[in-house]
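*Asks:* sequence first, then the predicted structure, then my questions.
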Amino acid sequence: MRSSRRFGLALITSAALATSAGVSMAAATGDPGDGSGPVGDEQIRSHHAPAAKPGDPLNDPAEIGRSGLGLQADQIGRSANVKRAASVAPSGPLADGTGTDIAFQGNKAFVGNYNGFTIFDVSKPSKPKMLAQVLCPGSQNDVSVSGNLLYLSTDSSRSDDSCASTPQPATEKSSWEGIKIFDISDVRNPKYIKSVETACGSHTHTLIPGRSSEFLYVSSYSPNETYPDCKPPHDSISIIEVPKKAPTQAKVVAEPNLFPDGGTPNAGTTGCHDITAYPLKNLAAGACMGDGIILDIKNPAAPKVIERVSDKNFAFWHSATFNNAGTKVIFTDELGGGGAATCNEKTGPERGADAIYDLSKRNKLTFKSYFKISRYQTDDENCVAHNGSLVPVKGKDIMVQSWYMGGTQIWDFTDSAHPKELGYFERGPAAGEDGGGTWSSYYYNGHVYSSDLGKGFDIFKVSGKDFDQAAKVKMDQFNPQSQPYVGKH
């Protein structure tokens, strides 16, 4: 693969969006939030999970049946404690792309899309403002931010590293995939400044902060003997060092093999899907297809696997989240690859679920329980555990999480053996789409933000004393794959 310098950035600012022909500013739609609707062509209705008991926050008298089975195409269902503050529909050159991950900095949200990324001003969450869109195709375009830099993952074989590249087979030696770096010092005019090619591309990446340099752990998988730069076994990650004072000198500095024994037998481990770092404790948790691992990242350029677990009920170890104390890890199983209907009685509660592990002081993992949404979805709804983050509530472990068409879920795992759901927001089957739903749902500074594969950018307000407490915690920056410690309230 070659790494050309023809970046070909296509930038669409908010001013241009408002005036250019055929491209309009995406409208933010407010939700009255009282369960009455309508909002646009959507009817808001409250209902609860089948397991709710009297007194539970989800035990709402407006129940419309067991799970999303009562929802029509694109109709909204939610628990009474979750209200939609705003929605921004896809627009412009990203309208036909797929929504992916989110990162945050100050009062801005950076939302990935298979066609590029969008920057929103969310200083007023009920009225988000689009500041810029960048057209730069290349799945998945997972995004993270640090200071004046934005990192974008490209996990599709491209003709070159520019934003004007076209798809090209991975069997071609000249094909490119990896990390793109943007200067966002002017958020209305991001500038593409550097590319770094990585083996097998960059499906996801994890930011590891440092004093003079920061590091990116690049996860990728699915090697093939016919791919010149992605041959089996590929049991490794790529580590990129980015000098803070000279980011254009970023380069791959290591490719450690995390599974010298090939991983758990018959589990299909060929690299990692996602890694979440907890820098304060010099730890990271990796979801690596057939294995869950704990890494010592004290030396960020030379991580060491210090714990590894497997699970016969897990089909694809997808992502990981620490609790705030660093004493637990949530691993997710993306059964069906995000395209299958697995939130049903046939699949059951232990597959396509979250697995809760306690993490000892010696960094040993002990399985405690599974968690899965209890609202059965239809066969038309792809639904499985996906991306989420913690809510900073002192003394409790609360998480918001995406489940594709299962929606955004809020749940409590303070008792590792007995997790419980606290609330949710979901849409019925996505009309005219083979797959859809929310890719990522994250808590940030008082609100929950969600990136839907096809519907765009949603913002929610969750009521209750725990969320009132969490709203007092303010973060300056948040990349969900690099968890901050929130110790003061």
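*Replies:* Yes, it's here.
*Asks:* C-alpha from now on. contacts and neighbour counts both.
*Replies:* Will do.
*Asks:* contacting residues for Ser402?
*Replies:* Contacts for Ser402 (CA atoms under 8 Å, 6 or more residues apart in numbering) come out as 385-388, 408-409, 438-441, 450.
*Asks:* make JSON lines out of these and add distance to Val196.
*Replies:* Formatted as JSON lines, those follow (distance: CA to CA, whole Å):
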{"residue": "Ala385", "distance to Val196": "31"}
{"residue": "His386", "distance to Val196": "27"}
{"residue": "Asn387", "distance to Val196": "25"}
{"residue": "Gly388", "distance to Val196": "27"}
{"residue": "Thr408", "distance to Val196": "34"}
{"residue": "Gln409", "distance to Val196": "36"}
{"residue": "Thr438", "distance to Val196": "29"}
{"residue": "Trp439", "distance to Val196": "26"}
{"residue": "Ser440", "distance to Val196": "25"}
{"residue": "Ser441", "distance to Val196": "28"}
{"residue": "Ser450", "distance to Val196": "29"}
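*Asks:* for comparison:
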Amino acid sequence: MAPVRRRQTRRRTLLGTLSGVVLAMAAVLTAPAASADIPGKDEIAKSDNMHHLANIPKPGPFSAVDAYGTDWAFKGKYAFAGNYNGFTVFDISRPAKPKIVSVVQCPGAQNDVSIAGDLLFLSTDRSMSDDSCQAVPKPATDKTAWEGIKIFDISDVRNPRYVKAVETKCGSHTNTLVPGKRGTAYIYVSSYSPNSTFPDCQPPHDLISIVKVPLKKPAEASVLSEPVLFPDGGNPGDGQPWPNGTSATSGCHDLTAYPDKDLMAGACMGDGVLFDIEDREKPRVVTSVRDDENFAFWHSATFNNKANKIVFTDELGGGSAATCNATIGQQKGANAIYDIVGKGDKAKLVFRSYYKIPRPNTDTENCVAHNGSLIPVKGKDIMVQAWYQGGISVWDFTDSRKPKEIGWFERGPFDDKNLILGGSWSAYYYNGYIYSSDIQKGLDVIDIRDKRTDKGKRVKLDILNAQSQPDYFD
């Protein structure tokens, strides 16, 4: 999610939008006339092949409206759900009856999660008074303020144990786990939007931070390097306001690694990037693309399983705006599908088409392309994806030029008078089921029963970090 620049704490303002607190959250908007195509407040609508098995509301410490549910990671029979106030561990051994195992309170925003072995990595993207779980917000202008990566031992999922914190420049908006060799993991930290008044987040910030973690000695984790990815400064942006503006590049929002292919895709504000990560400690730009006409903010990326396509998302409006409507249209706030043409250093990203959900949303529903993952069907390119209050979409991009939706699930507006941040933040497919982290409603479990996706149920994983894609059919 694209953040809001903090006045004192560093909650970045970008495109007039947010990441920590919704700019328009309290604004009263005029809802459009009721439509048979738009479900009512909190009403569920879905395609016939999407079966809603369960919903678990956000637990007590996370029940407040501004305690946003965020990203997922999975290990065995457990799902780990980030929240601006910490994270929750669920037992999903019975997907229709998930249970809360433990709740860890550790405020920090966004608290995106990744897992390696018995370690969980938590992103803190808010300047805090210190690196503890009792910290409170502190101005980013204060050199003593802290933000970065926290590490937890989850060998006992009922009692996760805080092990270590690593401070990173401009904090950690998201994190990407890249397995290394000889018991080492690398955490690629994405952060952005520097300010000359922030001692630990100085312009131009054309870099990422790489944290090296000895898995058996996580307390020795540290920043290995801060490689500059955009020595030419990246996309300068066009200086235009939302919704027509193109963001300048000052770091990356999200990085998706494909370790088995030694590749990584970067969504870096104004640039979409393909990286070579054969040398884990020295990621290298292979090629990049821009779409100054239709993309406002390159937000995230997903490879197909063959790694000859990348789906990039445009988080128009930073996730806090109503962009799934006729006024915005079908090319802004959408996915862009690129084929990877050529091999090695000669590879290029070639645009093929846009995909955006076809259903209308009200003016009180924040809706835009967001986080998703592949459904592992051999010979097909199918993914499930969150669209905030636009719901969840399952779509097929096997033909890069003609993507099509094959299933969907959504609720009506969280509030039919006010635009309040809500909806599905991340929707991922794991061991036969779709798990959605709803910002306000908590955990949703969905079973898609469709001959086009049923073969995906046969594929089982031990761990899934969506930003570290597995090769499902190697």
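*Replies:* Nice, I can see it. In this text the structure is predicted, and so the values were computed from the model without any measurement.
*Asks:* so which of the contacts of Ser402 of structure 1 is the closest to Ser222 of structure 1?
*Replies:* Closest approach to Ser222 of structure 1 among those (CA to CA): His386, at 19.4 Å.
*Asks:* wait, that closest one sits on Met405?
*Replies:* No. Counting by CA atoms under 8 Å, His386 of structure 1 stays clear of Met405, with 10.6 Å between them.
*Asks:* neighbour-wise, which of the two wins?
*Replies:* Using other CA atoms under 10 Å as the criterion, His386 of structure 1 and Met405 rank with Met405 on top: 31 against 26.
*Asks:* what does the more buried one align to in structure 2?
*Replies:* Mapped onto structure 2 by TM-score structural alignment, Met405 of structure 1 lines up with Gln389.
*Asks:* ditto for Ser360 of structure 1
*Replies:* So Ser360 of structure 1 corresponds to Val341, using TM-score structural alignment.
*Asks:* list the contacts of that match.
*Replies:* Taking CA under 8 Å, 6+ apart, one finds 308, 347-350 in contact with Val341 of structure 2.
*Asks:* among those, which ones are buried?
*Replies:* Buried members of the contacts of Val341 of structure 2, scored by 16 or more other CA atoms under 10 Å, are 347-349.
*Asks:* sort out for me which of these are in strands.
*Replies:* Counted as lying in strands by DSSP state E, out of the buried ones among the contacts of Val341 of structure 2, are 348-349.
*Asks:* redo the buried ones among the contacts of Val341 of structure 2 as JSON lines? Include distance to Tyr258 of structure 2.
*Replies:* Formatted as JSON lines, these follow (distance: CA to CA, whole Å):
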{"residue": "Ala347", "distance to Tyr258 of structure 2": "16"}
{"residue": "Lys348", "distance to Tyr258 of structure 2": "17"}
{"residue": "Leu349", "distance to Tyr258 of structure 2": "16"}
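*Asks:* residues in contact with stretch 367-377 of structure 1?
*Replies:* Identification of contacts with stretch 367-377 of structure 1 by CA under 8 Å, 6+ apart yields 48-51, 66-69, 341, 343-345, 349-350, 352-358, 383, 385, 406, 409, 416-421.
*Asks:* what about it, start to end distance?
*Replies:* End-to-end distance for stretch 367-377 of structure 1: 27 Å, by CA to CA, to the nearest Å.
*Asks:* cool, stretch 378-388 of structure 1 as well?
*Replies:* Using CA to CA, the distance between the terminal residues of stretch 378-388 of structure 1 is 23 Å.
*Asks:* what span of structure 2 lines up against it?
*Replies:* Taking TM-score structural alignment, stretch 378-388 of structure 1 hits residues 362-372 over in structure 2.
*Asks:* now stretch 186-201 of structure 1
*Replies:* With TM-score structural alignment as the criterion, stretch 186-201 of structure 1 aligns to 156-171.
*Asks:* buried set for that stretch?
*Replies:* For stretch 156-171 of structure 2, by 16+ other CA under 10 Å, it's 157, 160-162, 164-171.
*Asks:* and what of stretch 332-344 of structure 1?
*Replies:* Quick answer for stretch 332-344 of structure 1 (16+ other CA under 10 Å): 332-335, 338-344.
*Asks:* so where is it in structure 2?
*Replies:* Residue span in structure 2 matched to stretch 332-344 of structure 1, by TM-score structural alignment: 313-325.
*Asks:* that stretch: end-to-end distance?
*Replies:* End-to-end for stretch 313-325 of structure 2, by CA to CA: 17 Å.
*Asks:* and Ala54 of structure 2, what's its match in structure 1?
*Replies:* Across the alignment, which pairs residues by TM-score structural alignment, Ala54 of structure 2 is matched by Ala86 of structure 1.
*Asks:* that match contacts Lys129, correct?
*Replies:* No. Contact criterion CA under 8 Å: Ala86 of structure 1 and Lys129 do not qualify, at 10.9 Å.
*Asks:* next, the contact list for the residue nearest to the spatial centre of structure 2, please.
*Replies:* For structure 2, the residue nearest the mean C-alpha position is Asn371 (4.7 Å; CA atoms, centre = their mean). By CA under 8 Å, 6+ apart, Asn371 of structure 2 lies in contact with 300, 385-387, 425-428.
*Asks:* repeat that for 6 Å
*Replies:* If you count contacts by CA atoms under 6 Å, 6 or more residues apart in numbering, Asn371 of structure 2 has them with 385-386, 426.
*Asks:* next one: Gly352 of structure 1
*Replies:* Applying CA under 6 Å, 6+ apart, the residues near Gly352 of structure 1 are 333-335, 384-385.
*Asks:* and if you look at Pro203 of structure 2?
*Replies:* 194-195.
*Asks:* what about it, which SS state?
*Replies:* coil (DSSP: H, G, I helix; E, B strand; the rest coil).
*Asks:* ok, whatever residue of structure 1 lines up with it to Thr154 of structure 1 distance?
*Replies:* Taking TM-score structural alignment, Pro203 of structure 2 has Pro232 as its aligned residue in structure 1. Pro232 of structure 1 sits 20 Å away from Thr154 of structure 1, going by CA to CA.
*Asks:* just to revisit the earlier point, distance from the chain centre to the match of stretch 332-344 of structure 1, please.
*Replies:* Distance, stretch centre to chain centre, for stretch 313-325 of structure 2: 14 Å (CA atoms, centre = their mean, to the nearest Å).
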